[in-house]
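*Asks:* need coordinates for the following:
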Amino acid sequence: MAAELDLVVRARRAVVDGREVPAAVGVRDGRIAALTALDDAPPARETVTLEDDEVLLPGLVDTHVHVNEPGRTEWEGFATATRAAASGGVTTILDMPLNSIPPTTTVAHLRTKQDVARGRVHVDVGFWGGAVPGNLADLEPMHGAGVFGFKCFLLDSGVEEFGHLEPPAFALAMKETARLGALLIVHAEDGRLLDDGALRGASYAGFLASRPPEAEGAAIELVIAQARETGGRAHVVHLSSAGAVPALRAARAAGVDVSVETCPHYLTFDAEHIPDGATELKCCPPIRGAANREALWAALAASDVDFVVSDHSPCTPDLKRRGGGDFGQAWGGIASLQLGLPAVWTGARAHGHTLVDVVRWMAEAPARRVGLGHKGRIAVGADADLVRFAPEETFTVDVSALHHRNPISAYAGRSLRGAVRQTWLRGVPTADREPGGQLLRRGRR
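*Replies:* Below is the predicted model of the structure:
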């Protein structure tokens, strides 16, 4: 084995198989080939020993990222998004099908995205397809081409080239994805329950009132009903309202295949502390009150929420500040791909959770749900995607130091705990190297 191993990483603390333990991780040809006790580390061409204040984590898997390229590359692109991901300990992302032009709603559009991304990504990248009005016949070919599932909206998506599904069309999409065995992921807000009349320019309270939790609850009930009726696989993205958790819990107890994610911003911020005009914190569905945030933490602890992903949704600064702080006009989305791990760890630590929990929420569970069993865990046979993390190091977010394309962030000036000091993708450091990421297909390693 000495001649065969390329790398051994020794760590006094490593998150392995649901525990934090001392371990030595041996890498051969990009995969984990050996996992031993710390003092039994086999020889290798290179051995790295982590410092006492560092923990070895598996690379995170972020299944909710808007890269926006091509078409809106000035918002974000594959090179910048994946460099930010690697710097934040994320080694696999799935790109959302909208905000790029063209959107990923046909095989031809998928090929366009893949061609743009190829050779430019610093982490591994897979793709969601889109389910929009008029493309029902395109779902099967895209499924065959390797998308990881299909994204749809139940209300206006915010971009005209990606239409939303009314309930009858959603039912057809759910039936088709059930037939294919594909995952249908849903932006679940009921547009009929929004109240645009509540919007009052720079008032955050007005914006919050315009998108009530009832809109999420009603849409999630529709998702549950269709998943139950068709036997399909459904996933609710970016849950902001903890009030929907009991319905999701009951559905799963009854055997409905429905999962749910939340995002770092819903676990970090609260409506009571968002100033008027602070449109850098605008997202849809909105950040709700502190009691709701605490209920989301409780739902994570109880496994009623499955995992945490970024919903990295960047734009140019002028779009975020459009209208001079008017919540009705500013783009809704939060760029956080590089900051998700420290943001969640800061909150998790304060709530009595461990890095084992964070790894489950941000690596293991999302990888498992989308069929990437060789990602998100430190295990023999898995990809050697590893993160050198200093959990007690604190820093203040400086947007000019982030790798996101545009220097704007809801976290600007915020103190966070936990620093990523090194990331390996398949056993090779991601820093200061040419893009080494691969384009992923569902069902293929």
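
*Asks:* switch to C-alpha atoms for all contacts and neighbour counts from now on
*Replies:* Noted.

*Asks:* and the residue lying closest to residue 199 once chain neighbours are set aside, what element?
*Replies:* In this structure, residue 199 finds its nearest non-sequential neighbour in residue 206, 4.7 Å apart by C-alpha to C-alpha, 6 or more residues apart in numbering. Using DSSP states H and E, residue 206 maps to helix 204-210.

*Asks:* before we move on, the earlier item: can you tell me how far the residue nearest to residue 199 sits from residue 212?
*Replies:* For residue 206, the distance to residue 212 equals 10 Å [C-alpha to C-alpha, to the nearest Å].

*Asks:* ditto for residue 407
*Replies:* Taken as C-alpha to C-alpha, the span from residue 407 to residue 212 is 30 Å.

*Asks:* for residue 384, same thing?
*Replies:* Computed with C-alpha to C-alpha, the distance linking residue 384 and residue 212 is 43 Å.

*Asks:* now do residue 367
*Replies:* From residue 367 across to residue 212, the span is 31 Å (C-alpha to C-alpha).

*Asks:* looking at these two, which is more packed in?
*Replies:* More crowded of residue 367 and residue 212, by other C-alpha atoms under 10 Å: residue 367, with 24 against 19.

*Asks:* list the buried ones in the host helix or strand of that one?
*Replies:* For residue 367, the element it lies in under DSSP H and E is helix 365-369. By neighbour count with 16 or more other C-alpha atoms under 10 Å, helix 365-369 contains the buried residues 365-367, 369.

*Asks:* list the contacts of stretch 77-94.
*Replies:* Where contact means C-alpha atoms under 8 Å, 6 or more residues apart in numbering, the residues beyond stretch 77-94 that reach it are 59-65, 67-70, 117, 120-128, 337-341, 375, 385-387, 402-405, 420, 422-423, 425, 430-431.

*Asks:* compare with the first, here's sequence two:
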Amino acid sequence: MSDAELVLRSRRVITPQGVRAAAVVVGDGRVAAVLPHDAEIPAGARLEDLGDDVLLPGLVDTHVHVNDPGRTEWEGFWTATRAAAAGGITTLVDMPLNSLPPTTTVDHLRTKQRVAADKAHVDVGFWGGALPDNVKDLRPLHEAGVFGFKAFLSPSGVDEFPPLDQEQLARSLAEIAGFGGLLIAHAEDPHHLAAAPQRGGPRYSDFLASRPRDAEDTAIAALIAQAERLGARVHVLHLSSGDALPLIRAARAAGVAVTVETCPHYLTLTAEEVPDGASEFKCCPPIRESANRDLLWQALADGTVDCVVTDHSPSTADLKTPDFATAWGGISGLQLSLAAMWTEARTRGHGLQDVVRWMSSRTAELAGLTQKGAIEAGRDADFAVLAPEEAFTVDPAALQHRNRVTAYAGKTLHGVVKSTWLRGERIFAGGEFTDPRGRLLTRRP
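*Replies:* Just a heads-up that it's a prediction; the model follows:
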């Protein structure tokens, strides 16, 4: 262990084997060893004693809309990755839409990579997009290193990223299955959405009625059927409908390769608490009722829902109008996701090791990021240092994302991120950031 450079010592380290007092040895940007708490410090290594603060693996957020280039006034790599670092997230995977151009060809991917290269405070990877007319581009994008392909089964909200109908979905999914790729889907059925009551105005109840659970349930059922027929891998994005859980359980039992994510806002917020006109709470699919939230928590606990991601989808403040029908739909949650999840999880009897499993280990597994997601020898030395008992009140002015609109304003959350480390280097502490040190990640063959 002569190459050891750093030792992080804590009485509470989240490891794959559980929470333990340990000394984590770092060398060449990776975890070299996880030793007993009282182990001798290797010669030449610098010791950081964290006391009772918890050392956990940096979070891996596989659902982030950075919007850069093209809509950088909504969000950009500089601001998004600072928000991530401040929230204990050390890796994010960028969604292919809301940037101009969208990540739907290799040339467009290269454009986005050039923009991100010198602005990323954390490691960044990219999803590709599956559109009605780009089946020919899917394999080249896969070979260029995207982690999979996002498709919408209903309108996306931006013209340059149209949805797939069932025939187009089948063509794209067959192509992706042919090279062993992954399709990730925004699953709402357009026909159910069109048939739902569409009333504008400030009432959240009207917006909720316009995005019914059966729109999700029907789209998920169709996605599962296509995956089963084609032998394809599919992932359900941002599940909000608890009614879809029996479909997913049955599909898994039948051997269909389907995974599922949900988001902190579906697990920590409820429709009953959304004030009329408060479109900072608007997202699609929507935040649903308290009883539905309980179903999602049960599904997380039993493994039906695999992981938790932010679906950070910001916009400029002027697009968050008081009319739920016209306001931009998206929750900005990068910086607050860990605290929001921990605040709710602790009241439901879950430990930090559960939060790490949902927000780091399983998200890394979803994207095939084998070097991320755990504190064990050989993995990247990516960490968050958390004071889990400390509480804070959310002040939008303290947030790092570009437009400081948040559904969590004024809420008291538990869990303060004291510092964030990327490959053994401290990139955030005490409200201060280093210069960007993130790398651009590609899918490993």
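
*Asks:* circling back: mean per-residue distance, the helix holding residue 206 of the first structure versus the second structure.
*Replies:* Mean deviation of helix 204-210 of the first structure relative to the second structure after superposition (mean C-alpha distance after the TM-score superposition for the first structure): 0.5 Å.

*Asks:* can you pull out the strands in the stretch 51-200 of the first structure?
*Replies:* Along the stretch 51-200 of the first structure, counting by DSSP state E, counting those that start in this stretch, strands occupy 55-58, 60-65, 90-95, 124-127, 129-130, 150-153, 183-187.

*Asks:* Provide the aligned range in the second structure for the helix holding residue 367 of the first structure.
*Replies:* Under TM-score structural alignment, the match for helix 365-369 of the first structure in the second structure covers residues 362-366.

*Asks:* chain center to the longest helix seen in the second structure: distance?
*Replies:* With secondary structure taken from DSSP state H, the second structure has its longest helix at helix 213-230. Centroid displacement of helix 213-230 of the second structure relative to its chain, using C-alpha atoms, centre = their mean, to the nearest Å, is 22 Å.

*Asks:* now swap in stretch 300-313 of the second structure and tell me
*Replies:* Chain-centre distance of stretch 300-313 of the second structure: 8 Å, with C-alpha atoms, centre = their mean.

*Asks:* contact partners of that stretch?
*Replies:* Contacts with stretch 300-313 of the second structure, where a contact means C-alpha under 8 Å, 6+ apart, come from 61-66, 238, 245, 248-249, 259-265, 296, 299, 329-334, 337, 357-359, 362-363.

*Asks:* counterpart of residue 328 of the first structure in the second structure?
*Replies:* Counting by TM-score structural alignment, residue 328 of the first structure corresponds to residue 325 in the second structure.

*Asks:* follow-up on the earlier one: angle of the next helix-or-strand element following the helix holding residue 367 of the first structure against strand 90-95?
*Replies:* The helix or strand immediately downstream of helix 365-369 of the first structure is strand 386-396, counting by DSSP H and E. Counting by axes from the mean of the first three to the mean of the last three C-alpha atoms, to 10 degrees, strand 386-396 of the first structure lies at 90 degrees to strand 90-95.

*Asks:* distance from the chain centre to strand 386-396 of the first structure, please.
*Replies:* The answer for strand 386-396 of the first structure is 19 Å, by C-alpha atoms, centre = their mean.

*Asks:* how about stretch 410-424 of the second structure?
*Replies:* That offset, for stretch 410-424 of the second structure, works out to 16 Å (C-alpha atoms, centre = their mean).

*Asks:* closest one to residue 255 of the first structure among the strands of the stretch 51-200 of the first structure?
*Replies:* strand 183-187 (15.8 Å; C-alpha to C-alpha).

*Asks:* tell me the helices and strands packed up against that closest one.
*Replies:* On a contact count with 3 or more C-alpha pairs under 8 Å, 6 or more residues apart in numbering; DSSP states H and E, strand 183-187 of the first structure meets strand 150-153, helix 167-180, strand 233-236.

*Asks:* can I get those in JSON lines with distance to residue 5 of the first structure and mean neighbour count?
*Replies:* JSON lines is the format used below for these (distance: least, C-alpha to C-alpha, whole Å; neighbours: other C-alpha atoms under 10 Å):
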{"stretch": "strand 150-153", "distance to residue 5 of the first structure": "39", "mean neighbour count": "24"}
{"stretch": "helix 167-180", "distance to residue 5 of the first structure": "40", "mean neighbour count": "19"}
{"stretch": "strand 233-236", "distance to residue 5 of the first structure": "39", "mean neighbour count": "24"}
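
*Asks:* can you redo the ones you listed as JSON lines with distance to residue 44 of the first structure?
*Replies:* Below are these laid out as JSON lines (distance: least, C-alpha to C-alpha, whole Å):
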{"stretch": "strand 150-153", "distance to residue 44 of the first structure": "42"}
{"stretch": "helix 167-180", "distance to residue 44 of the first structure": "44"}
{"stretch": "strand 233-236", "distance to residue 44 of the first structure": "42"}
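
*Asks:* show the contacting residues for residue 410 of the second structure.
*Replies:* 393-395.

*Asks:* what subset of those is buried?
*Replies:* Neighbour counting over the contacts of residue 410 of the second structure (16+ other C-alpha under 10 Å) leaves residue 394 as the buried ones.

*Asks:* what range in the first structure matches stretch 393-404 of the second structure?
*Replies:* By TM-score structural alignment, stretch 393-404 of the second structure lines up with residues 396-407 in the first structure.

*Asks:* mind listing what's buried along the matching stretch?
*Replies:* Using 16+ other C-alpha under 10 Å as the test for burial, stretch 396-407 of the first structure gives 397, 399, 402-407.

*Asks:* please apply the same query to stretch 103-120 of the first structure.
*Replies:* Of the residues in stretch 103-120 of the first structure, 103-107, 109-110, 112-114, 117, 119-120 count as buried by neighbour count, 16+ other C-alpha under 10 Å.
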